[in-house]
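> Sequence plus the predicted model coming up.
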Amino acid sequence: DMDVLNDLFRTTCGYLPNHYVVLTYTIVDDVTWSFASKAERILSTYVHHFSPGLGIFKPWNTPRSVLDHREASYEPLFYDLLAEYWDHEDAIVRDLESETGIPKSNLSHWSQQKEQHMNFDGNLHRRFNLNGAGQPEEIPDTDALTVYMLKLRETERVVTCTHLVNYLKRHHNDWLEAYLQDKRYGYQTLLHLLQTFYGRHGFSRQKPTKAKRL
C-alpha cells in the first residue's frame, strides 16, 4: 500500500518529509535535471508534494530545502521504486486514486505502457511524454505542418508565425476563419497557439538582439 512506498523512500533517501506521498520518483534539482526530466516523462504525476487541504503540486515546485541533496544518485533509486510500485499496483491503485485524485483509468493506462516508458531512449533533456500524450492539438494536420517547418529549417530559413499563418491560409483556410471568428482577440490568440506549437515540436522563438562588440 502507500505506507510501503513511503517507508521505502524515506529509508533509502532519509530526507523526505512525512507529508510527502511517494508514487515514484521525479524530484528535480539542478544537477539531476536530465534524469528528473526522464522521470517526469515516464510518469509525470507519480511524485507530488501532497499536503491536506493544499492539493497536489508539480514536483518542480518542491521546496529547495528538499532538493538540496546534490550528491545523491537518483536513477537506480527511481527504478527500484518504479518496480516496487508495479509489484503492488493492483493493491494500491485505489489508494492512489483516493490520495491524489488521479483517475484510475490514467493509472491503468500508465501501467499498460510501462515497457514503453522503461525502454524509452529519446532525448532526456526535454520533458516530453510518449507520442500521443498531452492535450489534443487544435491545429489541423499537425504532421504536415511539422514537415513544412522542418523543410524551412533545412533550407536555413527562419521559421516564423507568418510562415505558419500563410500555410494555414493556403491549406486550412476554413478552419482558420472559423478559429479567428470564435475568439475575442483572434489574431493574438492564434499567435499564442502557434508559439505553443513551436515549443511542443522542439522549435524555439528567436528574438533579434544587438551584436556584441569584440
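The structure has been received and is ready for your questions.
> When you work out contacts or count neighbours from here on, use the C-alpha atoms and nothing else.
Noted.
> mind listing the helices for the protein?
2-13, 33-42, 64-67, 74-87, 89-100, 104-112, 114-118, 142-154, 161-171, 173-182, 186-200 (DSSP state H).
> okay, pairing it with this:
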Amino acid sequence: MRRPTQYPISTKLEAIGLLESMSCRELARVLKVPRRTVRTWLAQRFELLAYDGNKKNNKLEPGGRYKEFPDPPGLVEFITHVRDNERVLTTTHMITWIKVNQREWFLNYLATQKPDAAYNSLLKLLQRFCNRHGFSR
C-alpha cells in the first residue's frame, strides 16, 4: 500500500490563496494533488492561516506526545546535583530516585506497560528525558 503524500504548510497556504480565483477541481489539477486533499485544506484554512510556525512542517501539531513524568524539576535537580558532585550518573540511579520520591507513579507506570518490556521502556523514557533537558551521556 502506498504511503499518503504529505505537503508542507507553505503549499497548503499557497493553495488556500489560489482557491479564491480557482475551483477545487482546477486547483487540484494544477497542483497535481487529489481533490479531497484540497477540500481538507479548505476545511482547515483558519488553522492554517493562524499558524505561525515553520512553514516547511507538514503538520500543524507534531505527532505523538511525551510520556508525562510527575516531577521533572525534581529529577533535573537530582541529575544536576549528582553531576555537580562529579559522580557517575546512570539511569539506574535515576530509577532509584524515582522509586524513593515518586513511588506511586513508578508502580503505576510499570503496571501499565507490557510485563516483559516495562523496565526497558522506563530506561528509554529516562534517556529521552535526559536528552530533552540537555544532558548528554
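Great, that's in hand. Because the structure is predicted, anything quoted here is derived from the model rather than measured.
> gap between stretch 10-18 of structure 2 and the chain center?
Distance of stretch 10-18 of structure 2 from the chain centroid (CA atoms, centre = their mean, to the nearest Å) equals 25 Å.
> which parts of it are buried?
12-13, 15-16 (16 or more other CA atoms under 10 Å).
> Stretch 136-145 of structure 1 too?
Quick answer for stretch 136-145 of structure 1 (16+ other CA under 10 Å): 139, 145.
> number of nearby residues for the residue lying closest to S204 of structure 1 once chain neighbours are set aside?
In this structure, S204 of structure 1 finds its nearest non-sequential neighbour in Y198, 6.2 Å apart by CA to CA, 6 or more residues apart in numbering. A count of neighbours around Y198 of structure 1, defined by other CA atoms under 10 Å, yields 18.
> Alignment lookup: Y198 of structure 1 to structure 2.
Mapped onto structure 2 by TM-score structural alignment, Y198 of structure 1 lines up with C130.
> Surely its match is in contact with S136?
Yes. Contact between C130 of structure 2 and S136 holds when scored by CA atoms under 8 Å: they sit 7.0 Å apart.
> ok so, going back, and the buried residues of stretch 10-18 of structure 2, which is closest to R103 of structure 2?
K12 (47.1 Å; CA to CA).
> would you list the buried residues of stretch 10-18 of structure 2 in JSON lines and tack on distance to L75 of structure 2?
JSON lines is the format used below for those (distance: CA to CA, whole Å):
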{"residue": "K12", "distance to L75 of structure 2": "41"}
{"residue": "L13", "distance to L75 of structure 2": "42"}
{"residue": "A15", "distance to L75 of structure 2": "46"}
{"residue": "I16", "distance to L75 of structure 2": "46"}
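> I appreciate the help and will end here.
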